[in-house]
Each structure stands twice: as C-alpha cells, then as structure tokens.
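A.B. asks: One predicted model, sequence on top.
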Amino acid sequence: MALNIRQMEILDLARATGRVGVEDLAGRFEVTLQTIRRDLGELADQGMLDRVHGGAVMRSGVSNIGYEERRRMNDEAKAAIARACAAQIPDNCSIVINLGTTTEAVARELLSHRNLTVITNNMNVANILVANESCEIMVAGGALRRSDGGLVGDLTTEFMAQFKPDYAIIGTSALDADGDLLDFDMAEVRVSRAIAGLARKTYLVTDVSKLERSAPIRIISIGDLDSVFVDKPLLSSLMQRCVEWGTRVIVAG
C-alpha cells in the first residue's frame, strides 16, 4: 500500500528522532488522535515502525538502523549524556571506547581533557580525538566496517586483550527491561565483552529510547557495569535492580 504524504512525513520524523508520539503528531498535522493511530498502525503493518505506548519507534529486530539515521537520533540527549560521562573521566588516564554514536559524543566531550590514552575500534572516535594534541590514540586492527567506521573481528578482540585501561566507555544498540545490553553483530559483541572485562571501571552511555528497541545478541548485564549514564530515569524495576547490583545510574541533566 502506498503511503500518503502525512505518513511519509511521520516516517521521516521517526527516522530523525527515533520515536514519535500520537499527541505530538496530532497537533503537528492538525488531525485527530484516531487518525494518527490509524497512520501508525498502517506503518507498523508495513513493517516500517513498531508501535509502543503513546506512539511508535523505528523498527528493530535482527538488523540495526543505518548509521547516519542513528547519528541524528536523540542528538541532544546524547550530548547531555556525553557531558555527564566526560565529567567523571579525569585527566591523565587510559580509556577504551567502542562503537556507537553516543560513545562518539563522549569523544567530543573529551577534547579538552589532558594526557589521555585512548584505545578504540571506532575510526570516528579516533578522528574526533586527533584534534586533542595531548591525547595518545591507539586504534585496533581488524576488519573495517565501512557503514560506521567500526573495526571488528578476532584481530580486534586480540588487540584489546593486551590492555587494562582505567575506564571503558561502551554503547549498546538495545536495552532489555531485565537489564541486558543487546546488539546485532556477533563480531562487535565479542569486542564489547572483551572491552568491558578488561577495564577497571566500565561505563555504559545510552539514551532510554534503547529500552524500546530489541536486538538478538546479549552483550552483558547492567549488573556487570560500574555506572550507567542516561538521559532519563530507567524503568523503576530496573532502577531497583541497579541498586541491588551496585550499579550507579547517572541521569544527565
């Protein structure tokens, strides 16, 4: 079924922000809530969106959203999360940073830090931090994923295993309600697990929209982390589990 103009604009908004709300859309297009619900239902039926309470999100499942779309999604939230995380990173330390648009936002916030050693499998992170002349950058070997500048594979994992950094800053493609970090690419997951297992402290940076997405491969649990940096509070049940696990949750703002 062909999309009407309003549905195409709704899809563009969802791609740009990751989520659209029924009430906001009704006000934007000056139509009834019922009309918007019908539009979202038709987009969901065609596999373009996933319905969630109060709106819809970009469809997830066995394949990730494209890098450029992910980079534009929730950019203000990512910037706030990145500032909160960078504020916890001292000068004169070593950091490993993995793939993700939120970890790239953290790299931008580290440009004013001094005497950092940064190990990364993210070419975008390396290109950002090259502007910080006091930062030593070590880039992993491996297979280059042209879609997002990521380096993955056995060579990458072996490279990471040589280090014991002070901090690991990792991202995730999705976050399950029980606290599991999820991703789509097994090769990337192996690297993320290695990174998290090596560092003295491991930080997750993610916006809470990841709770509305799913991915098929488990990375680790939030319980394995030292801190989680988010833009909004997690589900109350998950916040309680973080207290039980001893994982600190820092809400940027």
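C.D. replies: Great, that's in hand. From a predicted model like this one, the values you see are computed outputs, not experimental measurements.
A.B. asks: Please count neighbours and contacts with C-alpha atoms only from this point.
C.D. replies: Noted.
A.B. asks: burial of R28, as a residue count?
C.D. replies: Residues lying near R28 (other CA atoms under 10 Å) number 9.
A.B. asks: To clarify, my last question referred to E76.
C.D. replies: 11.
A.B. asks: Ok, G153 next?
C.D. replies: Neighbours of G153 (other CA under 10 Å): 17.
A.B. asks: residues in contact with L238?
C.D. replies: Contacts for L238 (CA atoms under 8 Å, 6 or more residues apart in numbering) come out as A177, D178, G179.
A.B. asks: so which helix or strand takes in the nearest residue to the second one once chain neighbours are set aside?
C.D. replies: The one in question is D178. Counting by CA to CA, 6 or more residues apart in numbering, D178 lies nearest to L238, which is 6.6 Å off, once chain neighbours are set aside. For L238, the host element (DSSP states H and E) is helix 236-245.
A.B. asks: Same question for that helix: list its buried residues.
C.D. replies: Counting neighbours by 16 or more other CA atoms under 10 Å, one finds that the buried residues in helix 236-245 are L238, M239, R241, C242.
A.B. asks: Please compare the first structure with the one that follows:
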Amino acid sequence: MKRAERLSAILDLLAESNQVEVEDIVEKLAVSPATARRDLDSLASQRLLTRTRGGATIETVAYDLPVRYNKDNQTEHKRAIAQAASELIPRGAVIGLCGGTTSTAIASVLSTRRDLMEPSNKPTLTVVTNAINIAAQLAVRPNIKIMVTGGIVNPRSYELVGPYTDIILQNVALDFAFVGVNGLDPEVGPTVSDEGEAAVNALVARRAFAAYVVADSSKIGVRSFATMNGYVFSNLITDSGITQEQISAFEERGTNVIVAPPVEVD
C-alpha cells in the first residue's frame, strides 16, 4: 500500500470511532508500529488529527475532517441519486451544484456522459458551483464550462461562502440547481450544519428554474442547525431506502419526490 493510500485509510479508521490506536493501524493495514507512528505524526502535522499516547483522536481538532476523508456508507445510494439527477439535465443546460458528497457524485456522473464529451463549438454544459472540489473535478472536461462563485472556503466541505459568493450568484440564471443537505424533515425542510452554506444553498436554488434537493434516505427525518430561508422546497431526489410513509409526508406538503432506482457501484 502506497503512503498516500495509508494516510487516507488511517483517516477512514479515525472517522469510524473518532479515535485510532497504533495497534489498530498495524493490524488492519499490515504495517510496522514505526510506520504507523510516522503516518500519524504526518497527519498531525497537517492538523487532520491530534496525537495521543499510543494513537490519535479528532476530539480536540478545531474543525471537522473534510468531506473527502469522511467515511461514506451511502455510496451506492448517492450514485443512484446522481444518475437520476443526470437524466434530468439536457445537453446545453446551465446548472448549479452546491457542495457535498451527493453533489460530487452528480459531477462524477456528468463527467462521464458521452453526449457531454462530444466535440462542440460551444459548452455542452455550464456548471455554476461554490464547491472548489467539484470545480476541480470538472475542469479537465473541456466541453464543460465551469463558473466558480468566489467567497471564503469552508475547510469542512470545500464550499465557498460569504458576501462575495452572493454577489456572483445574484447575476446568474440557472436551468437546474441541485442542493445537498445534512438533514431533511417534512415540516422543517432541508437543513445544513453551517449557516453560511445554508444561505448560499438557498440562493442557488432561487436562481434556478427548477431546484432539487438531493439527499440519500439516511438524511430523512434528520434536523441540522441551519434552515434555508427564502427557498420553497418542492423537489426531492432520494434513493429507494425512503419509506412510503415518508414519501406521503413530503407529498402532503407539496413536495415532488423522485425515488432513484438502484445502480451498481464498481
């Protein structure tokens, strides 16, 4: 296993229980104790964990592990949601993608669509995003035009937030917007953990002809800190884990629910 792969694997172990011991790394990654300690020291120098006697913890780190290091047990569901979202997007559309793992999955699906890769004198797709990881992911596709909003980077999610973001978004018109969330409740609506991200998400949604919350079924019934004021929540794309009772609760409040069929994940 290469060093970069080991470091990522250690952060995966850390994300599972908020702490990891040298012995765990030795056993699960088949490395020596000296290598495990050096890897922990390297991650500590990047402030991705805090070293303890015999291991490491994230309890005293001043920020959450970035989304690319979070253990994601919903990959299959998010891939299904991403595929369903992609099928709504015609060639030539202008779309908004907020940050988050589900939106990143949408970007992955779009980056492999054959019709978007065909030669063209004009963009086959225009993507407006406040997520720098999504912009970097799509920037290698020459047919896709990328617009990054500007703003201050949230290190937890790679999303740009703040007044500079708002200024840019006030001057764009989107065909579709896809908004990721941390929680989704039929009564409260979509919520996220950061108030700055909530404000940007709401504005992106309002700038679109049609806006969709994209959330795997584990987010349903969960309430996070910040609501998306000014945004009328009317479309949801989720996975087959949603129950009929939950679908009915959303539909009774005027929300159109799209249940993505399962897809295979490599």
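C.D. replies: Good, I have the coordinates. None of these values were measured; they are calculated from a predicted model.
A.B. asks: Just the TM-score for the two chains, thanks.
C.D. replies: The TM-score (TM-score structural alignment, normalised by the length of the first structure) is 0.69; 196 aligned residues with a CA RMSD of 2.7 Å.
A.B. asks: The residue nearest to D178 of the first structure and G21 of the first structure: what is the separation?
C.D. replies: From L238 of the first structure across to G21 of the first structure, the span is 23 Å (CA to CA, to the nearest Å).
A.B. asks: residue in the first structure matching V192 of the second structure?
C.D. replies: Using TM-score structural alignment, the partner of V192 of the second structure in the first structure is D183.
A.B. asks: JSON lines please, covering the buried residues of helix 236-245 of the first structure and showing distance to Q162 of the first structure.
C.D. replies: Formatted as JSON lines, those follow (distance: CA to CA, whole Å):
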{"residue": "L238", "distance to Q162 of the first structure": "33"}
{"residue": "M239", "distance to Q162 of the first structure": "34"}
{"residue": "R241", "distance to Q162 of the first structure": "32"}
{"residue": "C242", "distance to Q162 of the first structure": "30"}
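A.B. asks: Now flag whichever of the residues you listed is closest to V251 of the first structure.
C.D. replies: Of all these, M239 has the smallest distance to V251 of the first structure: 11.3 Å, by CA to CA.
A.B. asks: Map that closest one onto the second structure.
C.D. replies: That one, M239 of the first structure, aligns with I247 by TM-score structural alignment.
A.B. asks: circling back to that earlier point, mind giving me the ChimeraX select for the contacts of L238 of the first structure, buried ones only?
C.D. replies: A single ChimeraX command suffices to select whichever of those are buried according to 16+ other CA under 10 Å:
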select :179
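A.B. asks: start and end residues in the first structure for the helix or strand where K28 of the second structure lies, please.
C.D. replies: Using DSSP H and E, K28 of the second structure sits within helix 22-29. Counting by TM-score structural alignment, helix 22-29 of the second structure lines up with no residues of the first structure.
A.B. asks: Only the buried residues of the next helix or strand after that helix, if you could.
C.D. replies: For helix 22-29 of the second structure, the following helix or strand on the C-terminal side (DSSP H and E) is helix 33-45. Using 16+ other CA under 10 Å as the test for burial, helix 33-45 of the second structure gives P33, T35, A36, R37, D39, L40, D41, L43, A44.
A.B. asks: Surely the third one and K28 touch.
C.D. replies: To tie it back to what came earlier, the one meant is A36 of the second structure. No - contact criterion CA atoms under 8 Å: A36 of the second structure and K28 do not qualify, at 10.7 Å.
A.B. asks: give me every residue that touches the closest residue to T101 of the second structure other than its chain neighbours.
C.D. replies: Using CA to CA, 6+ apart and skipping residues adjacent in sequence, the residue nearest T101 of the second structure is V67, 7.1 Å away. Contact analysis of V67 of the second structure by CA under 8 Å, 6+ apart lists G100, T101, R156, S157, Y158.
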